Each structure stands twice: as structure tokens, then as C-alpha cells.
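give me the fold of what follows.
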Amino acid sequence: MSISTSLEPEFFDAAAADEGCERHLPIEARRALGIRAAYATRFVATEFSKRPEDFHLIAGAEVAPRPGDVVIARVAEIGKHTRLESPVSRRQLMFVGQEIMVAYGNRYAPDQFLAHVPETLEPCHLVAGGGLAGYVTEMHASIDAATAIEPIGLLATADGVVNLRGFAPLQVGNPSLAAVRAVGTLRPPVIAVLGTSMNSGKSTTLGCLVNGLSNAGLNVAAGKATGTGAGNDPNLFIDAGAFPVCDFTDFGYPTTFKLAYEEVRDLLAAMIDEQAASGADVVVIEIADGLYQGETARLLRDPLFTAYVDTVVFSAQDALGARAGLDVLQDAAVPVAAISGVLTASPLATAEASAKLEVQVIDTYALCLPEVATALIPVRAASL
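Next up, the predicted model:
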């Protein structure tokens, strides 16, 4: 399929747009083949590839996207994200003029962007490589501007606008048969991995912990309960030896930022229930971003968190962050088994932290050792 450099779709109806009319636009088969789908839209993309004729686009000035709605957009200008993560986590190089399938969502990333779902199908941005469309309102000073995209229309079927939750294999509030059957049984120990911020080493810490537990002969289930959808973390958990692995995108959420708190809380419980019902000996769950992030801060003080999570491994970038984070967790009465993360790459930072903390500091890669990892398994296990 040839790539047009025009950013105005061939079927654009200027008169209808001026009137604000909602327009239903067909997607011809040849064009459908050229649309590059993103990781966050992978479950929708599977069905779209099978029967593109069952889908069409909805456009118009009155169309108001919602978080999770799938949009077909055209790449207008390449910025921060030069590649779009595919449904199988291949990094697809993007070109101006290409059409992409992404999902609307809000993003909270202190090292990158603060972005929100726009109120219309106005030009906006690709705010995460996993396939998140939003409008950037703030950004870190050290990064490039976001890649600009121009929405063409919301993807729809005869049933209405396509939202990721309608195609997700797992559903909050509608547990799998395995999870239903597990009600009333003893839940395996649950370890949560939290951190001071983005890039504090949470995912690597979780991966090494999973690897150490797997090396000990244990069946480990892993998940990521909050954050922005991308395949790198789930793939890391799989590579480390976890099975099954899931994240919030498996429940139909491209991101968890700005979800109603009750949804975040229910999502965490549903994810742990599903992973626990898999027959795992241990469940390990990552909570994204830092302890001051809104949803995370509320979760820590929610009785549900302590009912579902038995202990925490905390990742920090430096000794001071480790001390402050431990204080926050202890003030919330959250048990902490160990400190790890980026700070352990520095022997000096590790020594500083060890001298000021009453919790053990463990080198991230030492967690791959069976005897180190298994020593962190809490004795207590909650009942479902």
C-alpha cells in the first residue's frame, strides 16, 4: 500500500465536519491491511485482521473519545516515540503518513509526559510507544516533543465504538471460572514490588525475584497492576520464569492513570485473584510509578491492599529515597521484606542505605539466587 503524505483522509467530508455531524466511514480491505496496530490494541487487532469488513470509523466534531476507545490515526510528525510497539512487541518504525491503531488514555510519567484524553477527535499525540493517544499538557525538559498524530475516526462495529474492555480476555467484576472455583481456598503468598518513582528498578527487581523463586522450583505467577500499557515488562516477567503473566491491558485498560479509584482497587484484587487461581506457589505484582502517585498512595492505606498483599520489596534510586520510601510504607503499616533497585548498583549507595535502614538491602541480581528469593516469601497467607 502506498503511503500518502497528506494528513487529510481521502473520504474527508468538509461540509459534514463543519456541521459537526457524526459520520460513519467504511474501511476498505486493502487499506485495513496497511494499518499498523499497537500493543495496547492487540486483542482488537486480532479480530480486526480476521474480519475488517465488520468494522468502520466514526468521525465528526461531536465525537467525544473516552479512555480505552480505539482510534485510527495518521502520523503527522515524528517526535519522542519513533517506533510503535506491535501486538507481538516488535518495535515498528513509524513514517509520516502511516495509519496506526492506538487507544485513547491518560498518562502520568514524570520522566516523560502528563497527557489527557482530549474532548474531541482533534490532533493530539502518541504519548507512549505501546499505543496510547492523548494530548500532552506537560513534559520533562530533557525529552523531545511527543509524536504528533491526527485522528481519522474511532473504530466501531455494529454494536458501537470499540473500547478495549469489550475485547479483553479478563474482566474486572466477571472472574474466570478458575478464580470462581478458588473462592474460599487458601491464597498463595503475594509479594508486591513498589518503588520511589519511574526508573527506580521495579521491573528488574521483580524479574530477578521471579527468576530466583523459579530457580527454587516454585511456580510463580506475575502481574503489573498499574501503569501505562507496554509489552516490555510482561515479557521480562515471562523471560524470568513466571507463568501465567498478565497486566492491566489484559483487563482492557490501556493505562490506569485517572481511573476512578474504585476501579484501580478492584483491578488489583481481580488480578491477584486470577493469578492466585492459576495454581501458583507465589504471586508477585508490580505497582507502577512512585509512592506519591495518586492511586498508589491511596492503595497503600486501603485495607484491601493489606488483605491481598503479604509483603513488599521496595526499589529505590538512592539511600535517601530508600529511607523516605520505607518511612511512607511503615506509616501505612505495610510490611517491607527488603530494599533493592537501582541504588544497589552502587556499593557506596548500598552501604549508606544499609547503615540507615532497619530492613535488609539486597542487590537486585542477588534476587536471582534461590536462597535469597525464597527467604522473602512471607509466612502468612490470606484466605480468599
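
can we go C-alpha only for contacts and neighbour counts from here?
Noted.

measure residue 185 to residue 178 for me?
Distance, residue 185 to residue 178, using Cα to Cα, to the nearest Å: 12 Å.

who has more neighbours out of those two?
In this view residue 185 and residue 178 are compared by other Cα atoms under 10 Å, and residue 178 has more residues nearby, 15 against 11.

OK, contacts around that one?
Residues near residue 178 by Cα atoms under 8 Å, 6 or more residues apart in numbering: 274, 277, 278.

7 Å instead, please
Contacts for residue 178 (Cα atoms under 7 Å, 6 or more residues apart in numbering) come out as residue 277.

cool, and residue 219?
Counting by Cα under 7 Å, 6+ apart, residue 219 touches 280, 281, 282.

okay if I get those as TSV plus secondary structure?
Shown next, in TSV, are the contacts of residue 219 (DSSP: H, G, I helix; E, B strand; the rest coil):
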residue	secondary structure
280	coil
281	coil
282	strand
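
show me which of the residues you listed is closest to residue 138.
Set against residue 138, the nearest of the contacts of residue 219 by Cα to Cα is residue 282 (39.1 Å).

contacting residues for the closest one?
Counting by Cα under 7 Å, 6+ apart, residue 282 touches 188, 189, 190, 219, 220, 221.

want to put them side by side, so please do this one too:
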Amino acid sequence: MHGSFAPTSSPAVLHRLSNTRRAALKVSYTVRALDGDRPVHLLSGPGVRPQHGDVVVAEVTGIGRHTRLESAAGRRAHLFPGDEVLVAYGARYAPDQFEAEPPADLGPCDLVAAGGIAAEVISAHADLAEPTTLKPVGLAADAAGEPVNMTRLAAPRAAVLAGSRDGVPTVAVVGTSMNAGKTTTGAALVRGLTAAGYRVGAAKVTGTGAGGDRWMLQDSGAFAAADFTDAGLATTYRVPIERILAAARDLHDGLVGAGADAVVLEVADGLLQPETAELLKPGRLPALVQGWVFAAGDAAGALYGTERLRAAGLPVLAVSGRMTASPLAVRECARHLDLPVHGLDDLADPAIAAQLTPRAVVQPVRECTA
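Modelled structure (predicted):
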């Protein structure tokens, strides 16, 4: 997975971006590693074939669904026609929003995520406005003409001693679909474990480049929070499973290496999303995780999801998610499920959070206050 262009009879052209244009670029969250060192060179021309994760400068040509771009600092910057933005090509899988694929060339495309993802919309939820449209100017490139891909922007890998990750309890949150309450569930669990005395690291290991979930995990008390963009991925849809898994390991190792004695991971989208289904197979993501919390939007989804996880041999610790906003839905679920059903306040309770921490691991290290 690295940027390249297919040789054709039509040459690619390397040109410089003026300092004025560089300074005016609106840099997205996904490519925030380039905010302080904005690209000088652009690669354009009919021979350029963008790859998943290539960084691109594009002009905003029409305002639609996304009226703002999430900046490197997390601020939502207003977009206007004529703005030039720095974003990355990637695929998107979002049943409530867009299904999108990277284009085959530098032709017009769409802004499919506020975090800074450029792609061509294949399908969209009926309630959505038309996407904001982009006209790519060129791929960000180095002086030799090699496109800058997200893989080059990955944070350095952490050195973790063999076996050290085995002593760190890791709980993963997975759910029925997008908007099932996975991030709020993970954030509540972070709060509870932090209150219980754990030094919690948190990471979102799959999804579409955007900072909101990462910021929520951090704001909930995680001393360190990360996502797959830190591991060099713009999105994880259409990315080979081994590459996603390697990124998840790097994120987990980074948190452990930074001193986490408990880790909370979030897996985006739902059980039926292709990459999620593959990641949950034995020997993949379950090799990092000792226990799972399932987030669902309704009782039926909770029953289906927990049965599917258990059939795969995964230890389910509890059910939570958007469903728990409804006392009636909680009662429906509790009548048919032999697992605790916890709302956000429950998960934020240190006693409950500590009970959900897998038993066969070390206890949290508490600071001495004497």
C-alpha cells in the first residue's frame, strides 16, 4: 500500500506549489502530519493513477453534505467554493452516509468525510444531501516525484518487549453498525477504568479518517489516544486485512509502550462490514483482546451480535450502546440475554468497569498519595 502512478503514454508533470497557496491550504485531520510541513511539489497529468492513501491537493467546486472540513487541530473549518484543501484518497463504508471508492485518475471526485477523504460516491443514504465536490489539482509529492502516501506519515513504531502486551488487559468495543453507540460506550469504559485507577490507553483501529472519536476517547480520560491514521491509513475499508491488523498491533504496542496498564479498542462499523468480519476471526484481532463489549441500537441487534461473537469463540463481557437509552429496550434484552446490560453511567462507574476487566491480568498501578 504505497502511492504510485501507472506508466502510460501520457506523462505526469511535477510542479511547485507557491508559498501563498501552501499557506492558504486547509489541511484536514487525516493528513495532519503535513500541517507544519505542507507539500511543495504536486504531481499531475493524465498519467497519474492515485492509490488508496495518496495525499492530494484539491479545489472545492461545490458545497454539499460536508460544509466544513475537520482541521489538523480538530476545528471544523468552513468550506467555500475555490478553497484548496489537503486531503487523502480512500474508500468509505458508511450505511448511514456514503459508500465510496477511490477514483482511477485525477478527475473530479467528492469529499466523502469531513475528516478529509476524497473518493467517488457509489451510493448514499436517501436522507443525505449531494456530496461536496472536489477538483483535484495534483498529488502531494516529494522532489523526486514520488507521491506522498499515508504510509509515509505513520508514527514511528513503538518498541515493546516480548510478552509485555500480554499483561495489559485489553477490552474491545464492537457493534451492530455505525451509530450503534460504540464510541460513547468505549469512552464511558475509559472513564470507569480511569476512575478505578488504571492508566488507560485507547485507540480506534478501523473506520474513516476523522478526529471526533479519537478526541472523545481522549477527553474521557485516556492518557493516550490514537487511531488508524496514526498508523498510516486514511481509511480501512478496502485495505488488506493483514495491513489493518498490523496497524492495530502498532497502535496497541504504542499505547503499551507509552505506559498503558489497560487498553480500550474500538472497532468501527458493524459485524457485517467485510473488514470487521475478517478482523474478528481467530488469530487476528482477538489475539490482542481478552474481552469484548457489544454495542447495539436495539435489543434484537444485541441478541444477534452477542450470539455471533460467541459462535466465533469470543468472550463477551457485556452489552451496551444506544439501546441502553431506552429502559424498555434494556428490559427486552435482559429477558433473553445472560449478560449484563450496562448504560453509559454504569460503564463509567469504577466498580463496574473494573469487573469488566479480564481477570487473568495485572491489577492497576496506583500512585502513592502519602
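
mind listing the strands for the stretch 151-300 of structure 2?
Taking DSSP state E, counting those that start in this stretch as the test, the strands found in the stretch 151-300 of structure 2 are 170-175, 200-204, 224-227, 262-266, 291-295.

thought residue 89 of structure 2 was touching residue 104?
No - with contacts counted by Cα atoms under 7 Å, residue 89 of structure 2 stays clear of residue 104, the gap being 10.6 Å.

and the two? which has more neighbours close in?
Comparing residue 89 of structure 2 with residue 104 by other Cα under 10 Å, the one with more neighbours is residue 89, at 29 against 12.

what's the closest non-adjacent residue to the corresponding residue of structure 1 for that one?
Counting by TM-score structural alignment, residue 89 of structure 2 corresponds to residue 104 in structure 1. In space, and not counting its chain neighbours, residue 104 of structure 1 is closest to residue 133: 4.6 Å by Cα to Cα, 6 or more residues apart in numbering.

quick one: residue 18 of structure 2 and residue 42 of structure 2, what's the gap?
Computed with Cα to Cα, the distance linking residue 18 of structure 2 and residue 42 of structure 2 is 11 Å.

neighbour count winner among these two?
residue 42 (24 against 12).

and that one, how far from residue 143 of structure 2?
Distance, residue 42 of structure 2 to residue 143 of structure 2, using Cα to Cα: 9 Å.

likewise for residue 213 of structure 2?
Going from residue 213 of structure 2 to residue 143 of structure 2 by Cα to Cα gives 35 Å.

just give me how far whichever strand in structure 1 runs longest sits from the chain centre.
Longest strand in structure 1 by number of residues (criterion: DSSP state E): strand 147-157. Computed by Cα atoms, centre = their mean, to the nearest Å, the chain-centroid distance of strand 147-157 of structure 1 equals 21 Å.

what's that strand packed up against?
The contact analysis (3 or more Cα pairs under 7 Å, 6 or more residues apart in numbering; DSSP states H and E) places strand 147-157 of structure 1 against strand 56-59, strand 70-77, strand 124-128.

return the most buried member of those.
Counting by mean count of other Cα atoms under 10 Å, strand 124-128 has the highest mean neighbour count of these, with a mean of 28.

now whichever helix or strand comes after it: which residue numbers in structure 2?
Elements were assigned by DSSP states H and E; along the chain past strand 124-128 of structure 1, the next helix or strand is strand 132-139. Using TM-score structural alignment, strand 132-139 of structure 1 corresponds to residues 117-124 of structure 2.

buried sites along the matching stretch?
117, 118, 119, 120, 121, 124 (16 or more other Cα atoms under 10 Å).

tell me which residues are up against it.
87-91, 97-103, 109-112, 209.

again with stretch 59-68 of structure 2
Residues contacting stretch 59-68 of structure 2 (Cα under 7 Å, 6+ apart): 76-85, 114, 128-137.

need the contact list for the counterpart of residue 281 of structure 1 in structure 2.
Matched across to structure 2, residue 281 of structure 1 falls on residue 261, judged by TM-score structural alignment. Counting by Cα under 7 Å, 6+ apart, residue 261 of structure 2 touches 168, 169, 198, 199, 200, 364.

report the separation between residue 261 of structure 2 and residue 246 of structure 2.
Residue 261 of structure 2 is 21 Å from residue 246 of structure 2, by Cα to Cα.

and residue 317 of structure 2, helix, strand or coil?
State at residue 317 of structure 2, reduced to three classes by three-state DSSP: strand.

show me what contacts it?
Applying Cα under 7 Å, 6+ apart, we find residue 317 of structure 2 in contact with 291, 292, 293, 356.

so which of the strands of the stretch 151-300 of structure 2 gets nearest residue 347 of structure 2?
Comparing the strands of the stretch 151-300 of structure 2 under Cα to Cα, the one sitting nearest is strand 291-295, at 10.4 Å.

surely residue 63 of structure 1 touches residue 120?
Yes - using Cα under 7 Å, residue 63 of structure 1 is in contact with residue 120, at 5.9 Å.

what residue in structure 2 is paired with residue 318 of structure 1?
So residue 318 of structure 1 corresponds to residue 298, using TM-score structural alignment.
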